[in-house]
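S.K.: Pasting the sequence and the predicted coordinates here, then a few questions.
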Amino acid sequence: MTNTNVRIEFDSNAVRNAVKKSSPKPLSRAGAYIRKSARNAVSRSKNSSSPGSPPYTRRGLLKRSILFGVERQRMTVVIGPAESFIGISMTAHEFGGIYRRRKYPKRPLMGPTLQKVAPQLPKLWEDSVKP
C-alpha cells in the first residue's frame, strides 16, 4: 500500500477578482432579459387593467419607461420604470395606494416579472467566470 499526500491551494482573491472582472456583462444580460419580460407583460388599452394584473399603457409610455442600469461598483443591476419618464405613478400601481387623490388597487409588474424569469437567470452566468 502506498501513501499519497495531496495538497490543495485555494486563492480566494483570484476567484473574487475573476468574478468582479466578468460580472458586468452577465448583470447587463440579466437586466435586459428582465426588462424585456416586463415590457412584454404590459399591454396597450384605453381601459384600466384588472386589479392583480400588470397595468395597461395607453400610449406606450410605460413600456418605454422600463429601463435598466448596471452599477459596477456595487455589482448590482437596477430595473424598472424610470421616474423621469412617468413620475411616481408606478409606485401606486405596483404596491397599491393613492396617487393624485385617486386610490389605485395593486397592479404589480416588476415583482411578478422577476419571479417568472428567476429560474432562467443562472443560465446567464454560465461560463462567465474564467480563470
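M.R.: Ah, there it is.
S.K.: all contacts plus neighbour counts: C-alpha atoms, from now on.
M.R.: OK.
S.K.: residues of the longest helix along the chain that come out buried?
M.R.: With secondary structure taken from DSSP state H, the chain has its longest helix at helix 24-41. Using 16 or more other Cα atoms under 10 Å as the test for burial, helix 24-41 gives 24, 26-35, 37-39, 41.
S.K.: Just the closest of the residues you listed to Leu67, please.
M.R.: Using Cα to Cα, Arg35 comes nearest to Leu67 of these, at 6.5 Å.
S.K.: Check it against this one:
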Amino acid sequence: MIVSFRDKGAFFDRQAIIDAVGAANARNLSKAGSFVRRGARSSLRRRKKPSTPGSPPSVHTNHPVATLKSIWFVLDRSRLSVVIGPVRLNGRSLLGSVRGTVPELMELGGSATLEKRKKRRRVRYSPRPFMGPALQRELPKFEGLWANSVK
C-alpha cells in the first residue's frame, strides 16, 4: 500500500489564500488611514485667532492646497503599513529650526527664526498636536476592521 501526500490544495499556504489575505489587509489599512485622516482634518478649525497650546492648531487660510488640512495617507505595501500626515509643501523652510516643516513644528513644538522686514527673531512654539490625538481617537475603530475581512 502506497500513501502519497501530493495534495497541496488542503494546505494554508496556497497562493489564492495568500493573495486574498494581502488584498484584505491592504483594504483594511486603507480604511484605517482614511479614519485617521478624517479625524485629524476635523480637529483643525478655521479661525482667525491662534489656538491655545495643547489643542489642535487653527487653520488661517482657505487655499485648497497650501493648508494644514491637506492631509494624505499612503499605503506602504513593502512595510505593510500606512503613512498618514500633512502634505509637505515646497514653501519656505524654517530657519534655525530643529523641525524641518511647519506641521512638525505644530505637532511637537520647538523654536524657529522668523524673518519680517529683513529682521530676524527667534520664536518658541508650544506643541499643538493634531495627528497623534486623531490616531488615539480612531484606534477603537481598528479592532473590527480585520474581523471576517478575508472572503
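M.R.: The structure has been received and is ready for your questions. The structure displayed is predicted, hence computed values, not measured ones.
S.K.: if you skip the residues just before and after it, what's nearest to Pro108 of structure 1?
M.R.: Counting by Cα to Cα, 6 or more residues apart in numbering, Pro108 of structure 1 lies nearest to Glu94, which is 4.0 Å off, once chain neighbours are set aside.
S.K.: list the contacts for the aligned residue in structure 2 for the one you found?
M.R.: In structure 2, the residue matched to Glu94 of structure 1 (TM-score structural alignment) is Glu107. Each residue near Glu107 of structure 2 by Cα atoms under 8 Å, 6 or more residues apart in numbering is listed here: 127-131.
S.K.: returning to that earlier point: return the member of the buried residues of helix 24-41 of structure 1 nearest to Trp125 of structure 1.
M.R.: Taking Cα to Cα as the measure, Trp125 of structure 1 lies nearest Pro26 of these, at 5.6 Å.
S.K.: Tell me the counterpart of that closest one in structure 2.
M.R.: Under the alignment defined by TM-score structural alignment, Pro26 of structure 1 corresponds to Asn28 in structure 2.
S.K.: Mind checking what secondary structure the nearest residue to that match once chain neighbours are set aside has?
M.R.: Counting by Cα to Cα, 6+ apart, the nearest residue to Asn28 of structure 2 once its immediate chain neighbours are dropped is Leu145, at 6.0 Å. Under DSSP: H, G, I helix; E, B strand; the rest coil, the three-state class of Leu145 of structure 2 is coil.
S.K.: Okay then, goodbye and thanks.
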